[in-house]
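Engineer: Have a look; sequence and predicted model below, questions after that.
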Amino acid sequence: MDRLPLRSRVIGTIILMITVLVSIGWMMGGFRQPYRNITRSTVRAAQPLSMPSDNYLAVAWLSDDLVALLRRSSTGLVGWNDQILLYSIATKQQQTLIVPHPPMCRFTNPKFMRRLPDGNLGFISSCLVDREHASDIFDSLYVWNKQTNRFQVVYRYPANFGAGRFTVAPDMSEFIQERPNGLYGELHRVDQNGDLERLYSSWTRVRTPAWSPNGHALVFAGTPVYTPPTPLHPLFGFGSMIDILYYPWNLYLADDDGNNPRIVLEKITDAFVGDWSPQGTWFSFTGEYERRDGVWLVDPMTRHVTRVWPDRANHTWSPDGRQMIFLQRVVVDGKEQDRPVVVNIELLMSQQ
């Protein structure tokens, strides 16, 4: 039999090597997903809302006309007495939402607000209670009904629980609550009886849960097992603390009951899941992916990734899913502030 020409043998060897590398990549958990970048288009298309820039911490688009913004307090104790502003897109007017202040609380503070499946506003309210020798913090999950202008306490957490971000089931029957717990993190399911059940208790850390609009899937950031790449400092443990602080997160998609978690995207620094688009076509996250910061959209079916904003801006979807509001960082009188801007994200995604 004649020997193959040298060129053919070289090409065949290269193809074989590529095949082996691809196989090894998949065996080790798959390669990271390529992404497209439309940040120039989104920033160029962004239209500011007719309201002053300020130190905004979060934003939630409640209805076609109504937007809620969480504004950091400029007076008093840092991290307390923040305010929720309500902004009308039609009238361009804003007002402060007066959050309940129980008499036992020295300070109260709203945080981690989001639009609920029924279109109302949900948020965590922290209450600082002074004791004889110490202080306790009591968190509660509140709902503000935009039709009746009334508040309802949905759940009261144990003292010093430290409630973080939460997600509510589409039928409003239960919710999943994040407990940051320092460098680590926990997720707890709260059923309609008010019982707390910890999810993924064997995992090193989990956070930022988000239920899909149809209730069939749950997305979150997590690390099942963490092995420190550097040894623990014998006195302070600094090596391990710094390692886990910058250790990359994975994004997971699980069934509606939290079972069967599988990786959607790997190796994201400081990943925070945002929310699903109302149609369930995308979910958002912030963090550093492929060495770039930003707000990202992930298609859970195809796993396609799109970078839609150049930094880790807080953001929200419009109720119809066609637009997004980003809190754009700007400099005003030498100070950094946030400016709410609107982007027709559906149009930009379809043009790319």
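Structural biologist: Right, received. Where do you want to start? Since we're looking at a predicted model, the values are computed, not measured.
Engineer: contacts, neighbours, all on C-alpha from now
Structural biologist: Will do.
Engineer: Show me what counts as buried in stretch 314-321.
Structural biologist: Neighbour counts using 16 or more other C-alpha atoms under 10 Å place 314-319, 321 of stretch 314-321 among the buried residues.
Engineer: what's the answer for stretch 179-199, then?
Structural biologist: 179-180, 184-190, 199.
Engineer: which two in those residues are spaced the farthest apart?
Structural biologist: Between any two of those, the greatest separation by C-alpha to C-alpha is 20.0 Å, found for Y184 and V190.
Engineer: Adding secondary structure and distance to P52, write the buried residues of stretch 314-321 out as TSV.
Structural biologist: Formatted as TSV, the buried residues of stretch 314-321 follow (DSSP: H, G, I helix; E, B strand; the rest coil; distance: C-alpha to C-alpha, whole Å):
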residue	secondary structure	distance to P52
N314	coil	17
H315	strand	17
T316	strand	18
W317	strand	21
S318	coil	20
P319	coil	23
G321	coil	25
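Engineer: Next one for the comparison:
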Amino acid sequence: MIIRNIMKKCIKINKNLAVPAVGILIAGLALFAGRSVQPENGFTLNQYHNADAKFIGDHIITSVDEQIRILDLEGQEVRRFEGTQASWIYVMEDDGGNEPAAESQTTAADSYTVAYSNHSNETHILKLTSDAELMDDQVAVTTDTLAIDPILVQIDDGYLLTNTEIDGTINNPSPDGDNGIYTVRLYHSDDLVNWEYMTDIISRKQNLEDGDIRYLDGTLYYFFEMEDYDKGPSKICVMESADHGMTWSEPKTLLPNEADNEMASCEKTADGWRLYVSSDLACVGESYQGASVYYCDYTDEFEPVELYVKSAMPDNESVRLYEVKEEDGKLYFLFARNFLTDCDFLLRAMDSE
């Protein structure tokens, strides 16, 4: 196992923009509208203040003031769904998302299915066309308390939906405070309409956040962050189920709680697994404002191969990472910059690493 050396230094963002002369007119107009044009490696939406964001085909789904918006990959808004309330968003993977990255092939989907939850204690199933037009929006589950971080996955005999219910204090900010009980509940459906409660995957008096599920060769893998207190040290864990979610293994730690580790994705590779996080490892205690993007590689059995390799992603400072996607030899990163203050929204692209 190799752990890369981390420079124990916090670097603050220089927000002065250097614009090439050939693009000064275009860039100036874009900045006037609060948008920075960077055609080679993504976009910047200054002070966008979105709550979550995911890739959905060749678009991006996000929410601002809990209203769902669809953006293209240049940062232009193409859809806005009035009346929606969404703070936590999850896009169901297609079949290609369940294969190792080296073997998967990208195919256009006829439609997309999204799970989202809100502060009205609802978890919804949203269906969109391939052009991101609204087809249907139904409440799947209602809860007595706030339920966050929905996950939606297709398995052999139907669909699984999770959300994380919080009983008590939400995002306890202090190591001496009384944390709420976070419980990850699992539901099953044959048709994405009628949902039946199955079991609780895990329940802890700790923040359980940023969950994701992968289904491979009959086994479910549940990845999540377990946080001691809000913006405090957190570990990244995985649990497994070989019986379609009825029973689960004990959590296995992938990253210890030596920094605020915010998970974005953990994907199967040809050699094992790759985990992407944003972490304040280089300046512990700064949380999102001092975080950068790192990746960690593991064997098929989740034994560490290389930990905390700092990504070569452009603008890799003050990051709250939403999602990472690999396609056609490119990596695409969705993230907020200075999440607690400016909350700029960025897409950056680079060659695979």
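Structural biologist: Thanks, I have it. Remember, predicted model here, so these are calculated numbers, not experimental data.
Engineer: could you dump the buried residues of stretch 179-199 of structure 1 to CSV with distance to G162 of structure 1?
Structural biologist: Listed next are the buried residues of stretch 179-199 of structure 1 as CSV, based on distance: C-alpha to C-alpha, whole Å:
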residue, distance to G162 of structure 1
R179, 6
P180, 7
Y184, 13
G185, 11
E186, 11
L187, 12
H188, 12
R189, 15
V190, 15
L199, 16
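Engineer: rewinding a little: including distance to I263 of structure 1, could the buried residues of stretch 314-321 of structure 1 go into JSON lines?
Structural biologist: Formatted as JSON lines, these follow (distance: C-alpha to C-alpha, whole Å):
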{"residue": "N314", "distance to I263 of structure 1": "24"}
{"residue": "H315", "distance to I263 of structure 1": "24"}
{"residue": "T316", "distance to I263 of structure 1": "24"}
{"residue": "W317", "distance to I263 of structure 1": "24"}
{"residue": "S318", "distance to I263 of structure 1": "27"}
{"residue": "P319", "distance to I263 of structure 1": "28"}
{"residue": "G321", "distance to I263 of structure 1": "25"}
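Engineer: of all these, which comes closest to G239 of structure 1?
Structural biologist: Nearest member of the buried residues of stretch 314-321 of structure 1 to G239 of structure 1, counting by C-alpha to C-alpha, is N314, at 30.6 Å.
Engineer: corresponding residue for the closest one in structure 2?
Structural biologist: The pairwise alignment with structure 2 assigns N314 of structure 1 to L321, based on TM-score structural alignment.
Engineer: which residue sits closest to its match in space, ignoring its chain neighbours?
Structural biologist: Nearest residue to L321 of structure 2, sequence neighbours excluded (C-alpha to C-alpha, 6 or more residues apart in numbering): F335, at 4.3 Å.
Engineer: which residues in the stretch 251-352 of structure 1 form helices?
Structural biologist: With DSSP state H, counting those that start in this stretch as the criterion, the stretch 251-352 of structure 1 has helices at 345-351.
Engineer: got the contact list for the closest residue to V284 of structure 2 other than its chain neighbours?
Structural biologist: Once flanking residues are discounted, V284 of structure 2 sits nearest to A259: 5.6 Å by C-alpha to C-alpha, 6+ apart. Contact partners of A259 of structure 2, counting by C-alpha atoms under 8 Å, 6 or more residues apart in numbering, are 232-235, 279-281, 284-285.
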